[in-house]
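Novice: This is a predicted model, with the sequence first.
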Amino acid sequence: MLRIPVLLLVLTAPAMATPIADIVCAPRDEMSQKLTRQFGETRIATGIRDMERILEVWTSERTGDWTLVMTYANGQSCIVAMGEDWSPAIPVSKDDPA
């Protein structure tokens, strides 16, 4: 819950602060470890964007926080979106008339 205000503070910091790429991007393994250890998130979905990019959804069951991560062919991963109150879609049965 605290990470969104902290990220917003970092994003709005003066230009002399650490570059944003240093904060929201990291090598794939480092990003995975940070999301798992620091935020208690688990990867729940992965999709291929194109030949150069893979999109991952990470969530925390405990807090409901979610993070969208884009991983590039060069091994770098970047957070592209994050939020709260993740709610997985409930699959609809093929027999459901709706």
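Specialist: All right, it came through fine.
Novice: CA atoms for contacts and neighbours, from now on please.
Specialist: OK.
Novice: For the protein, just list every one of the helices.
Specialist: With DSSP state H as the criterion, the chain has helices at 3-11, 20-24, 28-33.
Novice: what comes up buried for the first one?
Specialist: Across helix 3-11, burial judged by 16 or more other CA atoms under 10 Å covers Leu11.
Novice: hmm, who's touching it?
Specialist: 20, 82-83 (CA atoms under 8 Å, 6 or more residues apart in numbering).
Novice: ok, structure two:
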Amino acid sequence: MARYPVFRSFKLAATAVLMALLPLQAEAQIGCGARDVIVARLGQLFQEHQIGYGLVGQAAVVEIYVSAAGTWTVLMTDAGGQTCIMGAGDSWESTLTASVKDRDS
């Protein structure tokens, strides 16, 4: 499915490095840490920027970050302020149409 298998391998390896560099608590899930640190690294390593976010009740915020190259990352920040990488990949395709954007404006 990936158009660039070498890039996908790089993305997975870089994500592993990103997770290893994050400050982690002993009991925390891998890929969790301070939101500002995670967001900064997504920008530095992958040139990803936020394209949207949504609330999960009053428990969490989910954010989606993408790059022009097609990489993407989903973050979730809980009510306590901890941010975790929930998923990451490549070949992002936007399906949002102009009519939906106009309706929401």
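Specialist: Now that the structure is in, tell me what you want to look at. Remember, it's a predicted structure, so these values are computed and weren't measured experimentally.
Novice: TM-score for the pair, please.
Specialist: The TM-score (TM-score structural alignment, normalised by the length of the first structure) is 0.71; 85 aligned residues with a CA RMSD of 2.8 Å.
Novice: Columns neighbour count and distance to Leu68 of the first structure on top of the contacts of helix 3-11 of the first structure, output as a markdown table?
Specialist: Formatted as a markdown table, the contacts of helix 3-11 of the first structure follow (neighbours: other CA atoms under 10 Å; distance: CA to CA, whole Å):
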| residue | neighbour count | distance to Leu68 of the first structure |
| --- | --- | --- |
| Ile20 | 14 | 16 |
| Met82 | 17 | 6 |
| Gly83 | 14 | 9 |
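Novice: So Asp78 of the second structure versus Arg103 of the second structure, what's the distance?
Specialist: 30 Å (CA to CA, to the nearest Å).
Novice: ok, the two, which is more surrounded?
Specialist: A count of neighbours by other CA atoms under 10 Å puts Asp78 above the other of Asp78 of the second structure and Arg103, at 15 against 7.
Novice: Please pull up the equivalent of that one in the first structure.
Specialist: Aligning on TM-score structural alignment places Asp78 of the second structure opposite Tyr72 in the first structure.
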